[in-house]
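[1] let me see the structure of the following:
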Amino acid sequence: MNLSAVEEEVRREIGVRLFTVLAWLPGRRVLHRAHTSHPDRYPVGGEKSAEVAADWLERCIHQQQPFFGPDAESVRQVFADHELIAELGCGSVINVPVISADGTTLGTLALLDAEHAYGPAQVDRAAELAELAVPALTELVQRLDENQEDS
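    Got it, this is the predicted structure:
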């Protein structure tokens, strides 16, 4: 399943205003934007340094646990781009890790919607839907790693 199809499934089952998929590149310690619902604001290929949100990184990438921010204040505390997020009408966030069959964190799904749009049931379902992104992210991470080695 490609990442656009994952987005459509997330929209259908949970709902989302902003959806991104970030690939984790541990060798470079960056998150690489693999897919976005808003390419004008969040272009594919953009990268975030892992140092930006160390607590978030530890939780989602290393501990492989979802992050849930139910309101605008929780979004402000974690995301440097919180003003842009608010401009898009988003005030609630779910980040879930995408984990390969061998237990490697491939990246994350980021679902954002209006403040208080999500609750524990949506977090649980997002974690289940993250499995749909495993094949596409596996392929992308391998390709990005190969390109890095060639550089």
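
[2] going forward, measure contacts and count neighbours with C-alpha atoms only.
    Will do.

[3] show me the strands in this structure, by range?
    Using DSSP state E, the strands assigned to the chain run over residues 18-25, 30-36, 47-49, 67-69, 92-99, 105-113.

[4] turn these into TSV, including distance to L137.
    Formatted as TSV, the strands of the chain follow (distance: least, C-alpha to C-alpha, whole Å):
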stretch	distance to L137
strand 18-25	7
strand 30-36	8
strand 47-49	15
strand 67-69	19
strand 92-99	8
strand 105-113	6
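
[5] quick check: F68 touching I94?
    Yes: the pair F68 and I94 passes the contact test of C-alpha atoms under 8 Å, sitting 4.7 Å apart.

[6] residue contacts, R33?
    Taking C-alpha atoms under 8 Å, 6 or more residues apart in numbering as the contact definition, R33 lies against 20-23, 43-47.

[7] here is a second sequence; please produce its structure as well for comparison:
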Amino acid sequence: MADLTLSSTTFSAAHAAADQPNAAISAFAAVCASRFGLKLLTVFAWDAGDDLCTRIWSNQPEKYPVPATKRMGPTQWGDTVLRERRSWCGPTRQEIRAAFFDHALIESLGCGACLSAPVVWQDRVIGAVSVLDAEGSYRQADADDLGHMTWALVPALLAHRLEPAGHPLPDRKDTR
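    Below is the predicted model:
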């Protein structure tokens, strides 16, 4: 198994930063870029019960703006990631085409392989992350590794759930 050590120093600093969820997810994206290589990384929030996901972060916001709602099913991807809570690997363009309606845009970015993993909190999927690169870049073991890393995204997704529900996080207090 690959070394999946996520630096506590890196994530402590990222989670403490004021620029959320950007700081925390950017740190996660840097780890993914180092471990897997990637051209595109997106993070989605999901409320169980439908196939609509809300993209809350993208490393290519010009092509994949945030926030944006995207229908993610019914597909094998949606069944595997959102409902069965398992990591998914689509190593070829054929799997990408079957999983994502926007496959033409994905392919235009040079992506033909995808890793996706659910983000789980309190026994519920609250979101998902997808990492994409050139066709043939990934295998199922990579998707499994990604699945072991998603804990780092939980705070960003929980904060996303609070804000739209009208429960903003408390203002920071000067503690000097």
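
[8] after superposition, what is the TM-score?
    TM-score for the superposed chains, counting by TM-score structural alignment, normalised by the length of the first structure: 0.88, backed by 145 aligned residues with a C-alpha RMSD of 1.7 Å.

[9] about what we covered before: tell me which of the strands of the first structure lies nearest to A133 of the first structure.
    Nearest to A133 of the first structure, of all the strands of the first structure, is strand 92-99, at 6.8 Å by C-alpha to C-alpha.

[10] which residues touch the closest one?
    Residues outside strand 92-99 of the first structure that contact it (C-alpha under 8 Å, 6+ apart) are 60-61, 64-72, 74-75, 105-118, 123, 126-127, 130-131, 133-134.

[11] drop anything exposed from these.
    Neighbour counting by 16 or more other C-alpha atoms under 10 Å classes 60-61, 64-72, 75, 105-115, 117-118, 123, 126-127, 130, 133-134 among the contacts of strand 92-99 of the first structure as buried.

[12] what's E84 of the second structure aligned with over in the first structure?
    E84 of the second structure maps onto Q63 in the first structure, with residues paired by TM-score structural alignment.

[13] okay, now its match: neighbour count?
    A count of nearby residues for Q63 of the first structure, using other C-alpha atoms under 10 Å, gives 12.

[14] what's the answer for A14 of the second structure, then?
    Neighbours around A14 of the second structure, by other C-alpha under 10 Å: 20.

[15] and for it, nearest residue in space, chain neighbours not counted?
    A24 (4.8 Å; C-alpha to C-alpha, 6 or more residues apart in numbering).

[16] go on, H82 of the first structure?
    R76 (5.2 Å).

[17] ok, V44 of the first structure touching L31?
    No: V44 of the first structure is beyond contact range of L31, at 11.3 Å (criterion: C-alpha under 8 Å).

[18] between those two, tell me which one has more neighbours.
    L31 (23 against 18).

[19] report the contact partners of that one.
    22-25, 47-50, 107.

[20] top of those by neighbour count?
    G107 (31 neighbours).

[21] so it sits against V21, correct?
    Yes: in this structure, G107 of the first structure is within contact of V21 by C-alpha under 8 Å, at 7.3 Å.

[22] now the helices for the second structure?
    Ranges of helices in the second structure, per DSSP state H, are 8-16, 22-36, 76-77, 93-99, 103-108, 140-147, 154-162.

[23] reformat those as CSV; add distance to Q60 of the second structure.
    Converted to CSV, the helices of the second structure look like this (distance: least, C-alpha to C-alpha, whole Å):
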stretch, distance to Q60 of the second structure
helix 8-16, 20
helix 22-36, 12
helix 76-77, 22
helix 93-99, 18
helix 103-108, 11
helix 140-147, 20
helix 154-162, 18
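
[24] W57 of the second structure: which of the ones you listed is closest?
    When the helices of the second structure are ranked by proximity to W57 of the second structure (C-alpha to C-alpha), helix 22-36 comes first, at 7.3 Å.
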